[in-house]
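Generate a structure from the sequence data that follows.
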Amino acid sequence: MLRGMDLAVIAAGFGAGILTSTVGVASLLSFPVLIALGIPPVVANVSNTIGLLPGSLTGSIGYRRELREVPRPITIAVIALCSVGSIGGVVLLLALPPGVFAALAPWLILFTCLIVGAQPRISRWLRARSDQPHGLRTSMSPATYFFTALTGVYGGYFGAGAGVMMMAVLGLGLDLELRVVNGLKTLSLLAANVVASAIFVVIADINWRAAALLAIGSLAGGYLGSHIGRRIPGGLLRTLIVIAGIIAAVLMLR
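Now for the predicted structure:
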C-alpha cells in the first residue's frame, strides 16, 4: 500500500515530468523531496536521474512533430555529444567531493538565464554576421558542439538547470523556433540521462523504491508537459524559463 510520502514522491515525479518538457528544471522539484525523505544526496541524485527517465521519454514522444523539423545530422550530433558528455558527468559525480562542481552550478544557471533572455537579440546579431544564405544557421558551429557536450557533462553530474543551459546553447547556436528547441532539448537530456542511468545501475547505490515512484509520476508528466510547452507562446516560454532558472539558482545558493 502506498504511504503518504510515496504519494508525495509520485506527485513530485509528475511535476518534474512537466518541468522536464517545458522549462527544464525538473530536479528543482524532485531532488529536494528525496532529500526530505532522508536519502543521502548522491543516492538521491542517482535515483532522481533514473526516476525521471520516463518523463524525458514521453516528453520526447510528445515533441515528435517538432523533432521532425530538426535536420537529422543536428539531432544525431546533439544526442551523441550529450551522451558522451554525460559519461564525464558521472565520473565527476562519483569521484569528486559533492560540493566542488555544485558550487559553480548556480552561477552557471544564472549566466544561462541571461543568455536565454537575451537570445533573440543575440541571434539577430549572429545572423547579421553569418556567411550563410539569409543569415540562417542550419549547422552547428564548433562552439555549439563544445557547449552542447559541456551541458551533457553537467546533466550527467547533477542536472538541475541543465534544460535551461541546453535551451541557451541550442537557441543561440541554431535558428530554430523555440518550441523546436524545446523538443530537441528534451531529447538531448533523455540521451544524457539514459547513458548516465546505465552506468549508475552498474556501479552506484540506488534507492529503487524512490526511483520507481518518480518514474510513475514523470511518465504522465513528461507527455503532458510537451503539449503545454508546444502551446506556450515563445516570449512567455522564454520568460518562464528565465524565472525557473533564477529560482533554481537561488535555492541552490542557500
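
When you work out contacts or count neighbours from here on, use the C-alpha atoms and nothing else.
Will do.

Apart from its chain neighbours, what residue comes closest to the residue nearest the centre of the chain?
Nearest to the geometric centre of the chain sits G163, at 3.0 Å (C-alpha atoms, centre = their mean). Nearest residue to G163, sequence neighbours excluded (C-alpha to C-alpha, 6 or more residues apart in numbering): G24, at 3.9 Å.

Now do the contacts for the one you found.
Contact partners of G24, counting by C-alpha atoms under 8 Å, 6 or more residues apart in numbering, are 161-164, 241.

Next one: it from V164, what distance?
From G24 over to V164 the distance is 5 Å, taken as C-alpha to C-alpha, to the nearest Å.

follow-up on the earlier one: could you pull up the residues touching the residue nearest to the centre of the chain?
20, 23-25, 185-186, 189.

and for comparison, fold this next one:
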Amino acid sequence: MSGPEQLAVIAAGLGAGILTSTVGVASLLSFPVLIALGIPPVVANVSNTIGLLPGALSGSFGYRRELREVPRPVTIAVVAICAIGSIGGVVLLLALPPGVFAAVAPWLILFTCLIVGAQPRISRWLRARSDHPHALRTSMSPATYFFTALTGVYGGYFGAGAGVMMMAVLGLGLDLELRVVNGLKTLSLLAANVVAGSIFVVIAEVDWTAAALLAAGSIVGGYLGAHLGRRIPGGLLRTLIVLAGITAAILMLT
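Below is the predicted model of the structure:
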C-alpha cells in the first residue's frame, strides 16, 4: 500500500468514526475505500469491522454523559442482545454468498429511514393508545428486543446502515432524547462489533495494515463525532440521519 493510499484509508477511518457517532452509516464510507484498493470484499468487510472498533469505543466514551441517562437494565439488555445477535451475523457472512444481504439491505435501510423520520408521531400515537398515555416508556417491549437482536445480526454481517436501523428501533421503542439514543446506538454497535471482530480475528482473513490505518483515523473521528452529535439540534440530527440513510441505500442499489 503506497503512502497516498495509506493516507486515504486513515482519512476514511476519520470520516467513518465521525459517522459512527452521528448518523450511523460509517461503513458506506470506509468499506468502498478498501474495495477500491483491491482488497477482496469479505476481507475488506472483516478488516473494516475491526478497524472501526476504536471509533465506536471513543464515540461511546464521548457519549458517557448521555449513557448515564439510560436506565441501566436497558443499557445491559441492548448491549447483550446486540452482542449475541452479531454472532449470527458472522455465521451468515461466512456461510452465505456475498450478494444475499446486499440485495435486502438497501430496502431495510430505506424502511428504517422512514421510521426515524416519523418516529415522533409514531411514538405519540403509541403513547396515546397505551394504558398510561402520559408515562414515558423506559423499559423494552418484546418487539424492541426482537428488532434490536435483528439489527445486531445485520451489524455482525455487514453493518452499513446498522446505525440508522438501531436509531429507528431504539427511538421507536423507548422515550429517550435523540442524543441519548445516539449514544446508546453507538455503544450497542460497539458491542456487536467487538464480538464479531473477535471471531473474525480467529477464523477469518484480516488485512491488518488496512485495519490499523482505519483504527488510527476512527479513534479520533469517533470522539469528534460524539461531540458533534451532542450539539446538533434533535430535528436537524434526525434529518441528517434520514438523508444519510437514503444516500447509503441509493449507493448500495447502484
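
Mind checking what secondary structure the residue nearest to G163 of structure 1 has?
coil (DSSP: H, G, I helix; E, B strand; the rest coil).

so what does the strand or helix carrying L92 of structure 1 touch, helix or strand wise?
Element membership for L92 of structure 1, per DSSP states H and E: helix 72-95. Under the contact criterion of 3 or more C-alpha pairs under 8 Å, 6 or more residues apart in numbering; DSSP states H and E, helix 72-95 of structure 1 touches helix 142-157, helix 178-203.

average offset between the last one and structure 2?
Once superposed with structure 2, the aligned residues differ from helix 178-203 of structure 1 by a mean of 0.2 Å; criterion: mean C-alpha distance after the TM-score superposition for structure 1.

go on, the shortest one?
Following superposition, helix 142-157 of structure 1 is found to deviate from structure 2 by 0.1 Å on average (mean C-alpha distance after the TM-score superposition for structure 1).

picking up where we left off before, return every residue with contacts to both of G24 and V164 of structure 1.
With C-alpha under 8 Å, 6+ apart, G24 of structure 1 and V164 have common neighbours I241.

average distance between whichever helix or strand comes after the helix holding L92 of structure 1 and structure 2?
Counting by DSSP H and E, the next helix or strand C-terminal to helix 72-95 of structure 1 is helix 99-102. Superposing on structure 2 and averaging over aligned pairs (mean C-alpha distance after the TM-score superposition for structure 1), helix 99-102 of structure 1 comes out at 1.0 Å.

Please compute how far helix 99-102 of structure 1 lies from its chain's middle.
Here helix 99-102 of structure 1 is found 18 Å from its chain centre; the criterion is C-alpha atoms, centre = their mean, to the nearest Å.

again with stretch 80-87 of structure 2
Using C-alpha atoms, centre = their mean, the offset of stretch 80-87 of structure 2 from its chain centre is 13 Å.

thought I81 of structure 2 was touching A149?
Yes. If you go by C-alpha atoms under 8 Å, I81 of structure 2 and A149 touch, sitting 5.4 Å apart.

Just name the closest of the contacts of G163 of structure 1 to A143 of structure 1, please.
K185 (16.9 Å; C-alpha to C-alpha).

Pull the number of nearby residues for the closest one.
31 (other C-alpha atoms under 10 Å).

ok, now T75 of structure 1?
What T75 of structure 1 shows, counting by other C-alpha under 10 Å, is a neighbour count of 16.

Could you do S30 of structure 1 as well?
The burial count for S30 of structure 1: 29, using other C-alpha under 10 Å.

what's the answer for T58 of structure 1, then?
For T58 of structure 1, using other C-alpha under 10 Å, the count is 25.

and it, what helix or strand is that in?
helix 53-62.
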